[in-house]
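Enquirer: below is the structure, and that's it, no one-letter string:
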């Protein structure tokens, strides 16, 4: 059954748009949505004022400038996202070019808000990687440390991200069991078809 598409957007703490991802739904319930971000899809991603990727800017200067968003193309393979509305995380599932599952990426973020375009969250810059053998690695600790205290990451949000990540890392198998096992899922020909950003993707926060 075709559940259609939705839009996942991230906003900076002050409400400005940071990123936007079109998602093709495979599950939609009052508690969560699950869907594909197909390879080749048009996305918007955080950017410097001249449109560059902020990660090309040294850490000491990265968050000392005006950041916005810029159009990009999602590359590297299709990704399945599990997005619970009332949790402070979402889980991305990754496969390599041969279709071998390579692990889970836990994006630590705010609880979600639903608007007329889809789902909205604030990214907290700190993340976890969970390997197929359930080994856990913290990711982007240096970036979070550089961002905290600026307009892009509040201290209380980084503290919440750390607490959330520690709970997950304490028992990653149980955590993944609660998310559900999507490791054998592959996008159908329709689900894997690239998406474009819908009209209104850059609508200001009301």
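Expert: That came through, no problem. Everything quoted here is computed from the prediction, not taken from an experiment.
Enquirer: contacts, neighbours, all on C-alpha from now
Expert: OK.
Enquirer: and for residue 175, the neighbour number?
Expert: Here the count is done by other Cα atoms under 10 Å, and residue 175 has 13 residues near it.
Enquirer: kindly report the same for the one 5 residues further on.
Expert: As a burial measure, the neighbour count of residue 180 was computed by other Cα under 10 Å and equals 10.
Enquirer: that one and residue 174, how far apart?
Expert: Per Cα to Cα, to the nearest Å, residue 180 is found 10 Å from residue 174.
Enquirer: can you pull the contacts of residue 93?
Expert: 79, 80, 81, 101, 102, 103, 104, 105, 182, 183 (Cα atoms under 8 Å, 6 or more residues apart in numbering).
Enquirer: these in helices, which ones?
Expert: When those are checked against helices (DSSP state H), there are no matches.
Enquirer: I'd like the next helix or strand past the lengthiest helix in the chain.
Expert: Once the chain is assigned using DSSP H, the helix that runs over the most residues is helix 155-170. As assigned by DSSP states H and E, the chain's next helix or strand after helix 155-170 is helix 172-179.
Enquirer: what about versus this one:
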């Protein structure tokens, strides 16, 4: 199932059998390199939030009080997202005021396609890298706290997730694809403005 360039798809995360995140994005390309998506600053998305304002970064889903998918606006940077076929990660290019500002590696389950979008499971641990390719782990404490939780991963699964991150970090340091400078000059179609959050 291929997605047409210029179309709109939704990227969803699941946890414990529930959708916890839903984000509409523009399709840049869908080819052998993977699904390439664009999310401009100010675009809407949905994220799991509970009655106390906590998100899944703060607490596990089973400890949330009356969780719902709440609408939010994307802040910080425009984002180009590549989801390579069968990969346990996606790579994000951040742009601030049209200028490339670094990469983000989101460790996640290989996506499954459905009509209108893709679904995955976020693996919590991430990597942030500067344009100069200095990199660091993100959310290490949260990742460690989730090991053994039935909605997340066991020790073996956590080791596999970290190994995937270490592999990507090696590509960053070696300046290898996709960290070789490709797409750092990307310019979106001027018609691809912010999209509204999905309705629920």
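Expert: Received the coordinates, thanks. Every value quoted in this text rests on a predicted model; they were computed, and no experiment measured them.
Enquirer: TM-score for these two?
Expert: After superposition, the two chains reach a TM-score (TM-score structural alignment, normalised by the length of the second structure) of 0.84; 192 aligned residues with a Cα RMSD of 2.4 Å.
Enquirer: tell me where the second structure has helices.
Expert: Under the criterion DSSP H, helices of the second structure are mapped to 140-146, 155-174.
Enquirer: how many residues are close by residue 57 of the second structure?
Expert: Residue 57 of the second structure has 13 nearby residues by other Cα under 10 Å.
Enquirer: how far away is it from residue 128 of the second structure?
Expert: Counting by Cα to Cα, the gap from residue 57 of the second structure to residue 128 of the second structure is 17 Å.
Enquirer: same check on residue 189 of the second structure?
Expert: 26 Å.
Enquirer: settle it for me: which of these two has more neighbours?
Expert: Remark: of residue 189 of the second structure and residue 128, residue 128 carries more neighbours, 17 against 11, as counted by other Cα under 10 Å.
Enquirer: what residues are up against the closest residue to the more buried one other than its chain neighbours?
Expert: In space, not counting the residues next to it along the chain, residue 128 of the second structure is nearest to residue 104; the distance is 4.7 Å by Cα to Cα, 6 or more residues apart in numbering. By Cα under 8 Å, 6+ apart, the residues touching residue 104 of the second structure are 91, 92, 93, 94, 126, 127, 128, 129.
Enquirer: go through stretch 4-20 of the first structure and flag the buried ones.
Expert: For stretch 4-20 of the first structure, a neighbour-count test (16 or more other Cα atoms under 10 Å) marks 5-13, 16-20 as buried.
Enquirer: what about those, which are in strands?
Expert: Applying DSSP state E to these, the entries found in strands are 5, 6, 7, 8, 9, 10, 11, 17, 18, 19, 20.
Enquirer: and of those residues, the nearest to residue 146 of the first structure?
Expert: In terms of Cα to Cα, no member of those lies closer to residue 146 of the first structure than residue 18, at 17.3 Å.
Enquirer: tell me the contacts of the aligned partner of the closest one in the second structure?
Expert: Matched by TM-score structural alignment, residue 18 of the first structure corresponds to residue 20 in the second structure. Shown in contact with residue 20 of the second structure (Cα under 8 Å, 6+ apart): 12, 13, 14, 46, 47, 48, 69.
Enquirer: for residue 53 of the second structure, see how far away residue 20 of the second structure is.
Expert: Distance of residue 20 of the second structure to residue 53 of the second structure, given as Cα to Cα: 14 Å.
Enquirer: and if you look at residue 161 of the second structure?
Expert: Taking Cα to Cα, one finds residue 161 of the second structure at 28 Å from residue 53 of the second structure.
Enquirer: what about the two, which has more around it?
Expert: residue 161 (23 against 12).
Enquirer: just list the residues touching the more buried one, thanks.
Expert: By Cα under 8 Å, 6+ apart, residue 161 of the second structure lies in contact with 107, 123, 125.
Enquirer: correct me, but the first one touches residue 92?
Expert: No - with contact defined as Cα atoms under 8 Å, residue 107 of the second structure does not count as touching residue 92 (11.0 Å).
Enquirer: could you pull up the residues touching the residue nearest in space to the middle of the second structure?
Expert: Nearest to the mean C-alpha position of the second structure, by Cα atoms, centre = their mean, lies residue 106 at 5.1 Å. Going by Cα under 8 Å, 6+ apart, residue 106 of the second structure touches 89, 90, 91, 92, 122, 123, 124, 125, 126, 127.
Enquirer: roughly how far apart are it and residue 32 of the second structure?
Expert: Taken as Cα to Cα, the span from residue 106 of the second structure to residue 32 of the second structure is 20 Å.
Enquirer: repeat that for residue 99 of the second structure.
Expert: Distance from residue 99 of the second structure to residue 32 of the second structure, counting by Cα to Cα: 26 Å.
Enquirer: out of these two, which sits in the busier spot?
Expert: residue 99 (14 against 8).
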